[in-house]
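Asks: Below: sequence and its predicted model.
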Amino acid sequence: MSKHYSIEKIQEIAGGDEDFMAVVAQTFLDEIPPDLEALQEAVSNNNKELAYQFAHKMKPNFEMFGVEINKEILAIESWTKTSKKQSAIESKLETVVTTVKEVIKELKEDFNL
């Protein structure tokens, strides 16, 4: 079964330092869940400015971990600049939430966190 993230970029940044990789993974686990929750809340409240901020803030973490939800995050960011309702972006947000929850589970298992 394939992972929902890729370790290659982290290994490259860490230069093979396993402890550093674990710290990076723990940082992801500490920061992303509350940000993801805040993004969901911002979308449900139609707070587009806040939704943009959280989507944009999380994007580098997803890229670093090779989480393939960039087009969904970009769609959420684009939605924040429109007058469309939340329903226009709900499926993209659901993909982000589902994928990120899997990444969190896999990181906890892979790094024994």
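Replies: Received, thanks. Numbers count the residues shown, from 1 in each chain.
Asks: C-alpha only now, for contacts and for neighbours.
Replies: Noted.
Asks: most residues in a single helix of this structure, which one?
Replies: Ranked by residue count, the top helix of the chain under DSSP state H comes out as helix 18-44.
Asks: Return the set of buried residues in that one.
Replies: Buried residues in helix 18-44, defined by neighbour count with 16 or more other CA atoms under 10 Å: 21-22, 24-26, 28-29, 32, 35-36, 38-40, 42-43.
Asks: quick one: the helices in the protein?
Replies: With DSSP H, the ranges of helices along the chain come out as 8-14, 18-44, 48-64, 70-79, 90-110.
Asks: got the angle for the fourth one vs helix 48-64?
Replies: Helix 70-79 runs at 160 degrees relative to helix 48-64, counting by axes from the mean of the first three to the mean of the last three CA atoms, to 10 degrees.
Asks: tell me which residues of helix 70-79 are tucked away?
Replies: Residues of helix 70-79 classed as buried by neighbour count (16+ other CA under 10 Å): 70, 72-77, 79.
Asks: second one coming, line it up with the first:
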Amino acid sequence: MNGNALEWNSWQNYPKKTIYGKQYSSIGNRLYSQHAVDRMQPSWLGFPAGTVGAGRNISPNIVEHTIQNEIKTSSMVNGVKRTVYWSGDVGVVTERNSKIVVTILRRSEK
């Protein structure tokens, strides 16, 4: 890794941490759900196991940029506060004060 670049890979290649009975990948200073990592995966790595379609080509660096620099909204989902950050067509859904990345969204072209 060079400079501040975060490793961009697939679920099985990241170190794991278990919190509240759920397993997360540790990338930089955040934890990522398997769903988020599958959505981020580089498309050239193919389809993540158990998913339909290739990854969305969104690197952890883009996730960090989106969280640090863009517009956010918050809502409650099943009693848990979720914050969604947007930058252009990329959305990052987080929980626990943005320490856990739950999923990655992509707005489609209109």
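Replies: Yes, it's here. Please read these numbers as outputs of a predicted model, since none were measured by experiment.
Asks: TM-score for these two?
Replies: Comparison of the two superposed chains (TM-score structural alignment, normalised by the length of structure 2) gives a TM-score of 0.29, and 52 aligned residues with a CA RMSD of 4.0 Å.
Asks: Now do the same contact list for Thr94 of structure 2.
Replies: Under the criterion of CA atoms under 8 Å, 6 or more residues apart in numbering, the contact list for Thr94 of structure 2 reads 82-84, 100-103.
Asks: So which bits of stretch 75-90 of structure 2 are buried?
Replies: If you call a residue buried by 16+ other CA under 10 Å, then stretch 75-90 of structure 2 has these buried ones: 82-87, 90.
Asks: go on, stretch 97-113 of structure 1?
Replies: For stretch 97-113 of structure 1, by 16+ other CA under 10 Å, it's 97, 99-101, 103-104, 106-107.
Asks: Which member of those is positioned nearest Phe62 of structure 1?
Replies: Checking the buried residues of stretch 97-113 of structure 1 against Phe62 of structure 1 by CA to CA gives Val100 as the nearest, at 8.7 Å.
Asks: ok, so what distance separates the closest one from Glu37 of structure 1?
Replies: Val100 of structure 1 sits 11 Å away from Glu37 of structure 1 when distances are taken as CA to CA, to the nearest Å.
Asks: Which strands or helices does the longest helix seen in structure 2 pack on?
Replies: When secondary structure is assigned using DSSP H, the longest helix within structure 2 turns out to be helix 60-69. Here helix 60-69 of structure 2 is seen to pack against strand 80-87, strand 90-95 when contacts are counted using 3 or more CA pairs under 8 Å, 6 or more residues apart in numbering; DSSP states H and E.
Asks: Out of the ones you listed, which is closest to Ser26 of structure 2?
Replies: Counting by CA to CA, and looking across all of the helices and strands packed on helix 60-69 of structure 2, nearest comes strand 90-95 at 14.1 Å.
Asks: quick one: the closest one to strand 80-87, angle?
Replies: Computed by the same axes, to 10 degrees, the angle separating strand 90-95 of structure 2 from strand 80-87 equals 160 degrees.
Asks: Checking my notes, His35 of structure 2 in a strand, right?
Replies: No - secondary structure of His35 of structure 2, determined by DSSP: H, G, I helix; E, B strand; the rest coil: helix, with no strand assignment.
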